[in-house]
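**Q** Below are the sequence and a predicted model; questions follow.
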Amino acid sequence: MPPPSVPWIMVPVMSRWPEHPIVQAPMAGGPSTPELAAAVSDAGGLGFLAAGYKTPEAMRADITATRRLTSRPFGMNVFMPSLEEPDPSAVAAYRDRLAPEAARLGVAPGTPADRDDAYDAKIADLLADPPPFVGFTFGCPAPDVIRAFQERGTAVVVTVTTAAEARLASAADALCLQGSEAGGHRGSFTNTSDDPVPLRALLREVSAFTRQPLIAAGGLATASHVAEVLALGAVAAQIGTAFVRCPESGANPVHKAALADPRFTSTALTRAFSGRPARGLVNRFLTEHSAHAPAAYPDVHYVTSPLRRAAAAQGDPEGLNLWAGESYRQATETPAAVLVARLTP
């Protein structure tokens, strides 16, 4: 349990806070499986599932499967709908640019489709039978949605990347502060260019004006990292990349292997794979296409999806989105329960 001085999450769910200050990051696209979330929760951390890119039915199936595997609390994360209108001509030009890449892989570039990730249907499903925690990325839900979850005893966690976003999410039960070091997509409320804030600076800035519980995320991969952010005022550390190589993770084997491959020596933020800034290992696709990718999410995600699937199937790490935080070298093939114990200060 957190120290008595920490105003953690609302009285109805305080007893559900895990033994250890370790939150397994929700990682859309495969890594966050029921097996991983359950293993983390059973080990005394807080496991999280990811609804992003899934149908409401698949989301519910993950919740059901996780409940079969553990009686401990866990969470489900939802992507907020993309509100910005993309430039269709820029998306079409990028699709044309990727045509030779697609031909080499034996596929065709994808076509943009729905942009809301079935948000309304997912919220309706979750409100009908919610898990103990629900998280939101790419924005903050409407106040009535937050209240509806709170009235059901579910704690709402909103990912923020700036102090301004933190102020907009003041109704949430907790904030996940995502620093610039984090792997995968930046959880910013807009898809405009920004100046990413490092985690430690973000923690200091936000803790100065709110008593909301703060979960620190971004480049955290060791017990000393966790101890450091706790000392800066966080109540927990959210960790993603370190769990990617766990046997319970559903990450593609190509992705898992790349995290330990000496050919990949750095990470960078890129829009090349999805149209939104995301941190991944620097590979050929990222290097060749980042400068040309428009700020169009999830349109670019749809365009590159067939290429990424083909690259994974062909074992080609140079054509795949290899999401990774700055401490990716710390990721090992360790069972999730063992990793939770190692991460706990």
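**A** Cool, got the structure.

**Q** Only C-alpha atoms from now on, for both contacts and neighbour counts.
**A** Noted.

**Q** hang on, residue 252 packs against residue 313?
**A** No. Using Cα atoms under 8 Å as the test, residue 252 is too far from residue 313 to be in contact (9.1 Å).

**Q** what about the two, which has more around it?
**A** A count of neighbours by other Cα atoms under 10 Å puts residue 252 above the other of residue 252 and residue 313, at 19 against 13.

**Q** Please report the distance of the more buried one from residue 172.
**A** Note on residue 252: its distance to residue 172, by Cα to Cα, to the nearest Å, is 33 Å.

**Q** same deal with residue 345?
**A** 27 Å.

**Q** Neighbour count: these two, which is higher?
**A** residue 172 (24 against 15).

**Q** OK, contacts around the nearest residue to that one once chain neighbours are set aside?
**A** Among residues not flanking residue 172 along the chain, residue 156 sits closest, at 5.4 Å (Cα to Cα, 6 or more residues apart in numbering). By Cα atoms under 8 Å, 6 or more residues apart in numbering, the residues touching residue 156 are 133, 134, 135, 136, 146, 149, 150, 172, 173, 174.

**Q** in terms of contact, does the first one touch residue 76 like I think?
**A** In this case it means residue 133. Yes. Using Cα under 8 Å, residue 133 is in contact with residue 76, at 6.5 Å.

**Q** what about the residue nearest to residue 163 when sequence neighbours are not counted, which helix or strand?
**A** Excluding the flanking residues, the one nearest residue 163 by Cα to Cα, 6+ apart is residue 206, at 5.6 Å. Here residue 206 is covered by helix 199-207, with elements defined by DSSP states H and E.

**Q** take the one below as the second:
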Amino acid sequence: MILQKLLGIDLPIIQAPMAGVQGSALAIAVSNAGGLGSLPCALLGLEAMRQELSAIRAQTSRPFNVNFFCHTQPEPSVERDAIWRETLAPYFAEYGIDASAIAAGPGRFPFSAATADALNEFRPAVVSFHFGLPSADLLARVRSWGAKILSSATTVDEARWLEERGVDAVIAQGLEAGGHRGHFLSDDLDTQVGTFAFVPQIVKAVKIPVIATGGIADARGVAAAMALGAAGVQIGTAYMLCPEATTSAVHRAALKSDAARITALTNLFTGRPARGIVNRIMRELGPMSAAAPAFPLATAAIMPLRAKAESLGSGEFSPLWAGQNASGCKEVSASALTRELAAAVVDARY
């Protein structure tokens, strides 16, 4: 019950924040079911964030999590961008896209003073971060609201680093997890291990609660993670077919197909490794490419390809984020799924 007491929730289930496939509706449903719903804000401008947070406040009185990225925006490189666009040139030609008309853009936004100012109006019960933590002064502002702070670790060293900086719980992200790797102390992907090998190591290394994530898709997986010492579980992929999710039609189709069995880490869509279902562009360019600009600058050039292909019913140029285990994806309400995921641990009275 340690995580439930810490976060003020009934069930040890956290809905993973999934930028691009969800908004407030999914977070509301999970929080109202007794879990911790999450709102991803990396793709939201300040006004859009306020609107989503207002919707959550209007529809639940339960705790919820607001999630942010903590990356450092890279300096744009004209040379790197030119190489990337040249790499994509055959696809632009195939779809009749004028590469010269594609504007550059940041793609993702890190937590900032302006974000903190806007968030101060809502003072959420839980704030989580990906790619480390924001600056000490920004973190102090979040703490001043009384918010509990979570952040992801992909190695034991990262977990210890987070504990030293006072996070309330650490999210142990296993290799199986969908979406972006949360690494921040090293870019070496070989340092990340599977969830069920990783969780016991972190539990042994830190004194704060550990939240397992990656490849957990049903009640048995939740129970297994907690048997290994996790205080709770964060789940993303399993929620992506719920009606409250905004997962696109092509993404839903991929999750329901045999293609979902094969995922890979790729930097093609954003410039940073993230796990998704293998599609045409990943097969033809290789999932990892040195030509891709630094995160998040790779996004701008590939967006028109994605939009054009999706308009034709194709997800071959889309970031089809998913973990290695999509078997738990169900077209049921997020409330029902949350209760189902927690059933085994509730019966065991963890």
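**A** Alright, I've got the coordinates. Only a predicted model underlies this, so the values are computations on that prediction, with no experimental measurement involved.

**Q** picking up where we left off before, mind checking what the residue nearest to residue 172 of structure 1 lines up with in structure 2?
**A** Structural correspondence for residue 156 of structure 1 with respect to structure 2 (TM-score structural alignment): residue 149.

**Q** my read is that match is in a strand, agree?
**A** Yes. Residue state for residue 149 of structure 2 (DSSP: H, G, I helix; E, B strand; the rest coil) corresponds to a strand.

**Q** Next one: it from residue 132 of structure 2, what distance?
**A** Counting by Cα to Cα, the gap from residue 149 of structure 2 to residue 132 of structure 2 is 12 Å.

**Q** End to end on stretch 282-298 of structure 1, go ahead and measure it.
**A** Start-to-end, stretch 282-298 of structure 1 (Cα to Cα) is 21 Å.

**Q** now stretch 102-112 of structure 2
**A** End-to-end for stretch 102-112 of structure 2, by Cα to Cα: 27 Å.

**Q** Aligned to residue 261 of structure 1, what sits in structure 2?
**A** So, by TM-score structural alignment, residue 261 of structure 1 is matched to residue 257.

**Q** With residue 229 of structure 1 instead?
**A** Matched by TM-score structural alignment, residue 229 of structure 1 corresponds to residue 225 in structure 2.

**Q** just checking, that match touches residue 233?
**A** Yes. With contact defined as Cα under 8 Å, residue 225 of structure 2 reaches residue 233; the gap is 7.3 Å.

**Q** Residue in structure 2 paired with residue 311 of structure 1?
**A** Checking TM-score structural alignment: residue 311 of structure 1 goes with residue 309.

**Q** Tell me if its match really is in a helix.
**A** Yes. Counting by three-state DSSP, residue 309 of structure 2 falls inside a helix.

**Q** ok, it to residue 91 of structure 2 distance?
**A** Taken as Cα to Cα, the span from residue 309 of structure 2 to residue 91 of structure 2 is 10 Å.

**Q** So which bits of the longest helix along structure 2 are buried?
**A** Using DSSP state H to define each element, structure 2 has its longest helix at helix 78-95. Buried residues in helix 78-95 of structure 2, counted by 16 or more other Cα atoms under 10 Å: 80, 81, 83, 84, 85, 88, 91, 92.

**Q** now the alignment partner in structure 1 of residue 177 of structure 2, nearest residue through space, not along the chain?
**A** Using TM-score structural alignment, the equivalent of residue 177 of structure 2 in structure 1 is residue 182. Once flanking residues are discounted, residue 182 of structure 1 sits nearest to residue 218: 3.6 Å by Cα to Cα, 6+ apart.

**Q** Am I right that that neighbour is in contact with residue 184?
**A** No. Contact criterion Cα under 8 Å: residue 218 of structure 1 and residue 184 do not qualify, at 9.9 Å.

**Q** what sits in contact with each of those two?
**A** Shared contacts of residue 218 of structure 1 and residue 184 (Cα under 8 Å, 6+ apart): residue 325.

**Q** Pull up the aligned stretch in structure 2 for stretch 44-58 of structure 1.
**A** So stretch 44-58 of structure 1 sits over residues 34-48 in structure 2, by TM-score structural alignment.

**Q** Run the chain-centre distance for that stretch.
**A** 11 Å (Cα atoms, centre = their mean, to the nearest Å).

**Q** In that stretch, which residues are buried?
**A** Applying 16+ other Cα under 10 Å to stretch 34-48 of structure 2 flags 34, 35, 36, 37, 38, 39, 40, 41, 42, 43, 44 as buried.

**Q** Filter those down to just the ones in strands.
**A** 37, 38, 39, 40 (DSSP state E).

**Q** Distance to residue 347 of structure 2 added to the buried residues of stretch 34-48 of structure 2, as JSON lines?
**A** As requested, those are exported to JSON lines (distance: Cα to Cα, whole Å):
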{"residue": "34", "distance to residue 347 of structure 2": "15"}
{"residue": "35", "distance to residue 347 of structure 2": "16"}
{"residue": "36", "distance to residue 347 of structure 2": "19"}
{"residue": "37", "distance to residue 347 of structure 2": "22"}
{"residue": "38", "distance to residue 347 of structure 2": "25"}
{"residue": "39", "distance to residue 347 of structure 2": "28"}
{"residue": "40", "distance to residue 347 of structure 2": "31"}
{"residue": "41", "distance to residue 347 of structure 2": "34"}
{"residue": "42", "distance to residue 347 of structure 2": "36"}
{"residue": "43", "distance to residue 347 of structure 2": "38"}
{"residue": "44", "distance to residue 347 of structure 2": "38"}
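
**Q** Just the closest of those residues to residue 242 of structure 2, please.
**A** Of all these, residue 37 has the smallest distance to residue 242 of structure 2: 13.5 Å, by Cα to Cα.

**Q** Quick check: closest non-adjacent residue to the closest one.
**A** residue 27 (3.8 Å).

**Q** ok, the one you found touching residue 38?
**A** Yes. If you go by Cα under 8 Å, residue 27 of structure 2 and residue 38 touch, sitting 5.0 Å apart.

**Q** can you list residues touching both of these two?
**A** Common contacts of residue 27 of structure 2 and residue 38, defined by Cα under 8 Å, 6+ apart, comprise 15, 64.

**Q** Now stretch 161-181 of structure 2: buried residues?
**A** 161-163, 167-181.
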